[in-house]
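after the sequence you'll find the predicted model.
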Amino acid sequence: MMALSPNLAYLESEAIHIIRDGFAEAKRPVVLFSGGKDSTVLAHLVLRAFYPAPPPIPLLHVDSTWEFREVVEFRDRFARNHGFDLVVKANEEGRRQNINPFEHGDTYTTMMRTDPLKAALTDGGYDVIFGGARRDEEASRAKERIASVRNANHGWEPRNQRPELWRSYNWRLGKGQSIRAYPISNWTEHDLWTYIRMREIELAPLYFAADRPVVVRDGLRLVVDDDARMQWRDGETPTMEKVRFRTLGCWPVTGADPSDADHIDAVMYETLTSGMSERRGRVSDSGSLERQKRDGYF
């Protein structure tokens, strides 16, 4: 394992400080875990924050019911190998109604992601919720505080956020309030990938190029993760292409990139020389992420 650069060592120290600080003030903390690279790095920082003790904070995964199978397998393996308690929440009524990303758009995001997240947080009584969002990902996330206050309905109001000076975070909560805490807020995508390499962190296999069944739809390469649930258009036939993902979401609405990068150094080179946003392949980002966040989304 390589030594961290001064910048990465500082970011790691800052993140661990935030995790320990929030944990000390929390009654019921939880870590949001999607199985993506950001939440995986966050979970590793939790491990480092409390080593050699087992992790004292559970992982919470909101299962949209349209997750990549490799992500679900990685999620379960990661929690088991590192001693995390894992809580999985899904909207079973939405599953019965076959609410899906092909037909239901924003309704799908609300019913299958936002609503079960809010229900899981309420049912679990979680007051400090650690997430892996970074400010450089998207404009509305750049407005977030590291300790971001949510109202009793888990909604976000940017104008009600508190000042944060000199790494001092305000964890006090009013009635019904909770805090979404973002320990890697100040990290860039470059920082994240460099840290993953230096700390030898295992990621979900979808970040690495492999032959996968693909259809090209509306300019995006969609990997057909479950052909029985795929809603085919006339004339569509999947073809095998070597592709990988730069960001992970629900498989029917997340585009893959053609790539030969099947190991960490090649992925880093390809990612860090790209001039495109890492979230450009997220169809679900085509609407207002800020509006979704105000309603209680991640």
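All right, it came through fine. Numbering: from 1, shown residues only.

only C-alpha atoms for contact and neighbour calcs from this point on.
Noted.

the protein: strands as residue ranges?
29-32, 59-62, 86-89, 128-130, 147-150, 178-181, 210-217, 220-223, 239-244, 255-258 (DSSP state E).

any chance of those strands in TSV with distance to residue 115 and mean neighbour count as columns?
Conversion of the strands of the chain to TSV gives the following (distance: least, Cα to Cα, whole Å; neighbours: other Cα atoms under 10 Å):
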stretch	distance to residue 115	mean neighbour count
strand 29-32	15	24
strand 59-62	10	22
strand 86-89	10	17
strand 128-130	16	27
strand 147-150	15	25
strand 178-181	16	26
strand 210-217	28	17
strand 220-223	26	22
strand 239-244	30	19
strand 255-258	24	21
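
distance to residue 69 for the ones you listed - can I get that in JSON lines?
Formatted as JSON lines, those follow (distance: least, Cα to Cα, whole Å):
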{"stretch": "strand 29-32", "distance to residue 69": "19"}
{"stretch": "strand 59-62", "distance to residue 69": "14"}
{"stretch": "strand 86-89", "distance to residue 69": "15"}
{"stretch": "strand 128-130", "distance to residue 69": "24"}
{"stretch": "strand 147-150", "distance to residue 69": "32"}
{"stretch": "strand 178-181", "distance to residue 69": "27"}
{"stretch": "strand 210-217", "distance to residue 69": "13"}
{"stretch": "strand 220-223", "distance to residue 69": "12"}
{"stretch": "strand 239-244", "distance to residue 69": "15"}
{"stretch": "strand 255-258", "distance to residue 69": "15"}
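
residue 163 is nearest to which of those?
Proximity to residue 163 (Cα to Cα) singles out strand 147-150 among the strands of the chain, at 9.7 Å.

touching that closest one from outside, list them.
Applying Cα atoms under 8 Å, 6 or more residues apart in numbering, the contact partners of strand 147-150 are 156-157, 160-162, 169-171, 177-182.

are any of the residues you listed buried, and if so which?
By neighbour count, with 16 or more other Cα atoms under 10 Å, these hold 156-157, 161, 169-171, 177-182 as buried.

hey, where'd the helices end up in the stretch 51-200 of the chain?
69-82, 92-96, 105-109, 115-124, 189-198 (DSSP state H, counting those that start in this stretch).

for the fourth one, name the packing helices and strands.
Read that as helix 115-124. When contacts are defined as 3 or more Cα pairs under 8 Å, 6 or more residues apart in numbering; DSSP states H and E, helix 115-124 sits against strand 86-89.

show me what contacts residue 23?
29, 128.

hmm, try it at 7 Å
residue 29 (Cα atoms under 7 Å, 6 or more residues apart in numbering).

and if you look at residue 145?
residue 161.

any idea how far residue 182 is from it?
According to Cα to Cα, to the nearest Å, residue 145 and residue 182 sit 8 Å apart.

second one coming, line it up with the first:
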Amino acid sequence: MTATTDAPDVTGLSPTLADLEAEAIEIIREVVAEFDRPALLFSGGKDSAVLLHLARKAVWPAPLPITLLHVDTGHNLPEVLRFRDQVVADGNLRIEVAHVEEWIADGRLKERPDGTRNPLQTVPLLDTIAAQKFDALLGGARRDEDRARAKERIFSVRDAFGGWDPRRQRPELWNIYNGRHAPGEHTRVFPISNWTELDIWAYIEAENVPLPDIYYAHERDVFLRDGMLLTPGPWGGPRDGETLERKTVRYRTVGDGSCTGAVESDASDVRTVIAEITVSRLTERGATRADDRLSEAAMEDRKREGYF
């Protein structure tokens, strides 16, 4: 980055955000130009909302030539699904939804003993990529979220089984991206890889990017499990010894409700959220995602199998 101050430019973005936005838009335009059937992973979460906003800016005034893709575990928080559907309807966008429930119903997947469906997303994701012949997938992963994501390139080639091999990382000198891939392979692309959680929220404020309201403080019934505040849902409620309480919370990240926790917070708008995360010492995944606590290499293990 060349920026040395935080004074806003003519677009209302700080020089740092303007540079990050320009980099992301350049990457998205490269994908549109280089690939035949790109898709954008859209869960309705804050990172995918920012990514979609950037993608629409990248091609404006043309309509978005990219299909949205979401793997719905059946355990997603309903507020997020409503937001997803509203964004798609308002923008007249194309979306492909892979329902984990369908893979469980026909025997291609089995429920896990712990009840979480987050790891079950991989097979429906890979099956849908193959069925739709997607050759590039844009995603909102960021390097500050996890060590496995920190060492992945912006253009990341996946093999014919969707797997990621760190040894196949390609150099990206001078912002030159290589999306070449063999038949059956595809490329995962991370336009906001260099952003931080704070950058995301500053951009949301500057660009007025809409989000599901659960990112802001609200009252919710929660129970404590393994140090995390979970909410009851189709994945189950409190077990014996777990007490349901009404608390004022918000979500820093959203995903499968069985492993995504809330945090106690009174941050009710973007400004107070920014103030809150400025002093946080944990990334949002480190603070609220149980699936990343399974092992030191939990994320990398899932990525090698085809997880995003």
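Yes, it's here. Not measured: the values here are computed from a predicted model.

so which of the helices of the stretch 51-200 of the first structure is nearest residue 134 of the first structure?
helix 189-198 (8.5 Å).

what residues sit buried inside the closest one?
189, 192-196.

repeat that for stretch 86-100 of the second structure.
87, 95-100.

and which of those residues is nearest residue 218 of the second structure?
residue 87 (21.7 Å).

so for the second structure, the centremost residue is which one?
residue 140 (4.7 Å; Cα atoms, centre = their mean).

and the aligned partner of it in the first structure, what is it in contact with?
Superposed on the first structure with TM-score structural alignment, residue 140 of the second structure falls opposite residue 132. Shown in contact with residue 132 of the first structure (Cα under 7 Å, 6+ apart): 38-39, 42, 182, 184.

if we use 6 Å, what do you get?
Taking Cα atoms under 6 Å, 6 or more residues apart in numbering, we find residue 132 of the first structure in contact with 38-39, 42, 182.

most surrounded residue in the residues you listed?
residue 42 (25 neighbours; other Cα atoms under 10 Å).

and the counterpart of that residue in the second structure, how far from residue 20 of the second structure?
In the second structure, the residue paired with residue 42 of the first structure according to TM-score structural alignment is residue 51. Distance, residue 51 of the second structure to residue 20 of the second structure, by Cα to Cα: 12 Å.

same check, this time on residue 152 of the second structure
18 Å.

burial check on residue 139 of the second structure, number of neighbours?
Other residues close to residue 139 of the second structure by other Cα under 10 Å number 24.

the one 10 residues further on now?
By other Cα under 10 Å, the residues close to residue 149 of the second structure number 19.

likewise for the one 3 residues further on?
For residue 152 of the second structure, the tally of surrounding residues (other Cα under 10 Å) stands at 22.

please tell me how far it sits from residue 254 of the second structure.
22 Å.

and what of residue 127 of the second structure?
When distance is defined by Cα to Cα, residue 127 of the second structure is 23 Å away from residue 254 of the second structure.

more neighbours, those two?
residue 254 (25 against 14).

out of everything not next to it in sequence, what's closest to the aligned partner of that one in the first structure?
Alignment note: residue 254 of the second structure maps to residue 248 in the first structure; criterion TM-score structural alignment. Once flanking residues are discounted, residue 248 of the first structure sits nearest to residue 36: 6.0 Å by Cα to Cα, 6 or more residues apart in numbering.

any idea how far that neighbour lies from residue 110 of the first structure?
Taken as Cα to Cα, the span from residue 36 of the first structure to residue 110 of the first structure is 20 Å.

can you check residue 266 of the first structure too?
For residue 266 of the first structure, the distance to residue 110 of the first structure equals 36 Å [Cα to Cα].

next: residue 194 of the first structure.
For residue 194 of the first structure, the distance to residue 110 of the first structure - Cα to Cα - is 34 Å.

before we move on, what about residue 211 of the first structure?
Applying Cα to Cα, the value for residue 211 of the first structure to residue 110 of the first structure is 32 Å.

repeat that for residue 269 of the first structure.
Taken as Cα to Cα, the span from residue 269 of the first structure to residue 110 of the first structure is 36 Å.

please apply the same query to residue 69 of the first structure.
22 Å.

quick one, which of those two is more surrounded?
The neighbour comparison of residue 69 of the first structure against residue 110 (other Cα under 10 Å) goes to residue 110, with 17 against 12.

quick one: residues contacting residue 212 of the first structure.
240-241.

give me the distance between the aligned partner of it in the second structure and residue 20 of the second structure.
Aligning on TM-score structural alignment places residue 212 of the first structure opposite residue 220 in the second structure. Distance of residue 220 of the second structure to residue 20 of the second structure, given as Cα to Cα: 35 Å.

need the contact list for the equivalent of residue 142 of the first structure over in the second structure.
Aligning on TM-score structural alignment places residue 142 of the first structure opposite residue 150 in the second structure. By Cα under 6 Å, 6+ apart, the residues touching residue 150 of the second structure are residue 143.

how close does residue 150 of the second structure get to residue 80 of the second structure?
Distance from residue 150 of the second structure to residue 80 of the second structure, by Cα to Cα: 26 Å.

could you do residue 147 of the second structure as well?
Distance, residue 147 of the second structure to residue 80 of the second structure, by Cα to Cα: 27 Å.

out of those two, which sits in the more crowded spot?
Counted by other Cα under 10 Å, residue 147 of the second structure and residue 80 do not tie: residue 80 has more neighbours, with 20 against 13.

give me the aligned partner of the more buried one over in the first structure.
Match for residue 80 of the second structure (TM-score structural alignment): residue 71.

can you check residue 270 of the second structure too?
In the first structure, residue 270 of the second structure lands on residue 264 (TM-score structural alignment).

how about residue 239 of the second structure?
Using TM-score structural alignment, residue 239 of the second structure pairs with residue 233 in the first structure.

can you check residue 300 of the second structure too?
Residue 300 of the second structure maps onto residue 290 in the first structure, by TM-score structural alignment.

number of residues surrounding its match?
Residues near residue 290 of the first structure, counting by other Cα under 10 Å: 19.

cool, and residue 185 of the first structure?
21.

same question, residue 111 of the second structure
Neighbours of residue 111 of the second structure under the rule other Cα under 10 Å: 12.

go on, residue 291 of the first structure?
13.

circling back to that earlier point, distance of the match of residue 212 of the first structure from residue 262 of the second structure?
9 Å.
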